[in-house]
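Student: mind looking at a prediction? Sequence and model below.
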Amino acid sequence: MNIGPLEPRVPDLIVAVVCFALVFVFFAKVLLPRLVRVLAERTDAIEGTIERAEETRLKAERLHSEYKSELAEARRELAHLRQEALEQGSAIIAAAREEGARQRDALIADAQAQLEVDRALAAAELTEGVRHVAIELAGRIVGEPLDAFADSEVVERYLEELNTKFSSRGTTG
């Protein structure tokens, strides 16, 4: 009898089948449930991570859209503030120009009034100077001093006539 691996003995075959059954039962009852539990935990962990990632992505998208809307609102507010600033600046510039024009007109009016006063004073001094020179010249021509004649009405009337002549020339010419 030829016994080889293809023709096992029955007791060896029974021992092999019993050992296989024990190993199979051990794997089926102890190791396989542990493997299934570990695989289920990993699957849950992976699916949970995917779900959390999806929730995080949705939250990020929501925050991004909120950020965009707030940014758009901020830009609108900035444009509004910029427009208000331009309007206020224009109003301030217009007010400053108006105030400058008012001050310029006041300065011009004051200067004209001062010129009128100075002209009147100069005319009075010139008239007085002309009176003294005329009396002195008349005294030289006559050959006698005419100081007493300086306060007379003749000199006043003569100076008024000269003033009227020069005034009428200035306005017509």
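Tutor: That came in fine, so what should we check first? Quick caveat, the model's predicted, so the values are computed rather than measured.

Student: contacts and neighbour counts: CA atoms only from here.
Tutor: OK.

Student: and residue 4, which of the three is it?
Tutor: coil (DSSP: H, G, I helix; E, B strand; the rest coil).

Student: then residue 63?
Tutor: Secondary structure for residue 63, judged by three-state DSSP, is helix.

Student: how close does residue 4 get to residue 12?
Tutor: 12 Å (Cα to Cα, to the nearest Å).

Student: and what of residue 128?
Tutor: As for residue 128, its distance to residue 12 is 163 Å (criterion: Cα to Cα).

Student: quick one, which of those two is more surrounded?
Tutor: More neighbours surround residue 128 than the other of residue 128 and residue 12, with 13 against 10 (other Cα atoms under 10 Å).

Student: specify the local secondary structure of residue 144.
Tutor: From three-state DSSP, the assignment for residue 144 is coil.

Student: A further structure is provided below for comparison with the first:
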Amino acid sequence: MSTTLHTAEGYEMNPLIPFLPEVIMGAVFFGILIFLVAKFVVPNFEKAYADRTAAIEGGIEEAQAAQKEAQAALEKYNAQLAEARHEAARIREEAKEQGAQIVVELRAQAKEEAERITATAHAQVEAERSQVLAQLKAEVGTIATELAGRIVGEALDDEARQRRTVERFIAELEESSH
């Protein structure tokens, strides 16, 4: 048996060499297939690619816009935070100044109160001193009158004389103590 094929016309066919009408028909169908793919499929792919590219670029632009908004919001927040810190520092400084002023006022009030208490105490001591001195003068006068009456041997019942004698005696005591 031989491995060659015979055609109806009597030609021998080699199985490794393609049949020419089949090659031509394959090339025509391939050309039609390429034309159909180029006419209908490729534009749809390109449209889908363009849509996807536009969507991606739009997403990137939206992301950039969102990032810019976020950056602006962050800067605004930082500015507000800095302003709040400055305001807090100003309030603290005012509070310190008011505290210092209150301390000064309280010290002044305390000093005034101490001076008032001291003045009242001095006045009270002076009043008590004057009262005690008056009582002492009266007692010393009475004792001095009695002693003088005993020494002189006569009664010093006359009030004017008694007062002059007491005043003279007290004046002499004051002069001798200075």
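Tutor: Yep, it's here. In this text the structure is predicted, and so the values were computed from the model without any measurement.

Student: ok, whichever residue in structure 2 pairs up with residue 86 of structure 1 to residue 89 of structure 2 distance?
Tutor: Under the alignment by TM-score structural alignment, residue 86 of structure 1 pairs with residue 96 in structure 2. Taking Cα to Cα as the measure, residue 96 of structure 2 falls 10 Å from residue 89 of structure 2.

Student: tell me where structure 2 has strands.
Tutor: 5-6, 12-13 (DSSP state E).

Student: for those strands, give me a markdown table that also has mean neighbour count and distance to residue 172 of structure 2.
Tutor: Shown next, in a markdown table, are the strands of structure 2 (neighbours: other Cα atoms under 10 Å; distance: least, Cα to Cα, whole Å):
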| stretch | mean neighbour count | distance to residue 172 of structure 2 |
| --- | --- | --- |
| strand 5-6 | 12 | 179 |
| strand 12-13 | 12 | 177 |
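
Student: now the ones you listed as TSV including distance to residue 169 of structure 2?
Tutor: TSV is the format used below for the strands of structure 2 (distance: least, Cα to Cα, whole Å):
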stretch	distance to residue 169 of structure 2
strand 5-6	181
strand 12-13	179
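
Student: quick one: which of those is nearest residue 103 of structure 2?
Tutor: Closest to residue 103 of structure 2 of the strands of structure 2 is strand 12-13 (Cα to Cα; 124.0 Å).

Student: distance from the chain centre to the closest one, please.
Tutor: When C-alpha coordinates are averaged (Cα atoms, centre = their mean, to the nearest Å), strand 12-13 of structure 2 and its chain have centres 103 Å apart.

Student: same check on stretch 106-114 of structure 1?
Tutor: Offset of stretch 106-114 of structure 1 from its chain centre (Cα atoms, centre = their mean): 40 Å.

Student: with structure 2 overlaid, how far apart is that stretch on average?
Tutor: For stretch 106-114 of structure 1, the mean deviation from structure 2 after alignment is 1.2 Å (mean Cα distance after the TM-score superposition for structure 1).

Student: just tell me the aligned range of that stretch in structure 2.
Tutor: Going by TM-score structural alignment, stretch 106-114 of structure 1 lines up with residues 116-124 of structure 2.

Student: same check, this time on stretch 37-55 of structure 1
Tutor: Under TM-score structural alignment, the match for stretch 37-55 of structure 1 in structure 2 covers residues 47-65.

Student: many thanks, we can stop here.
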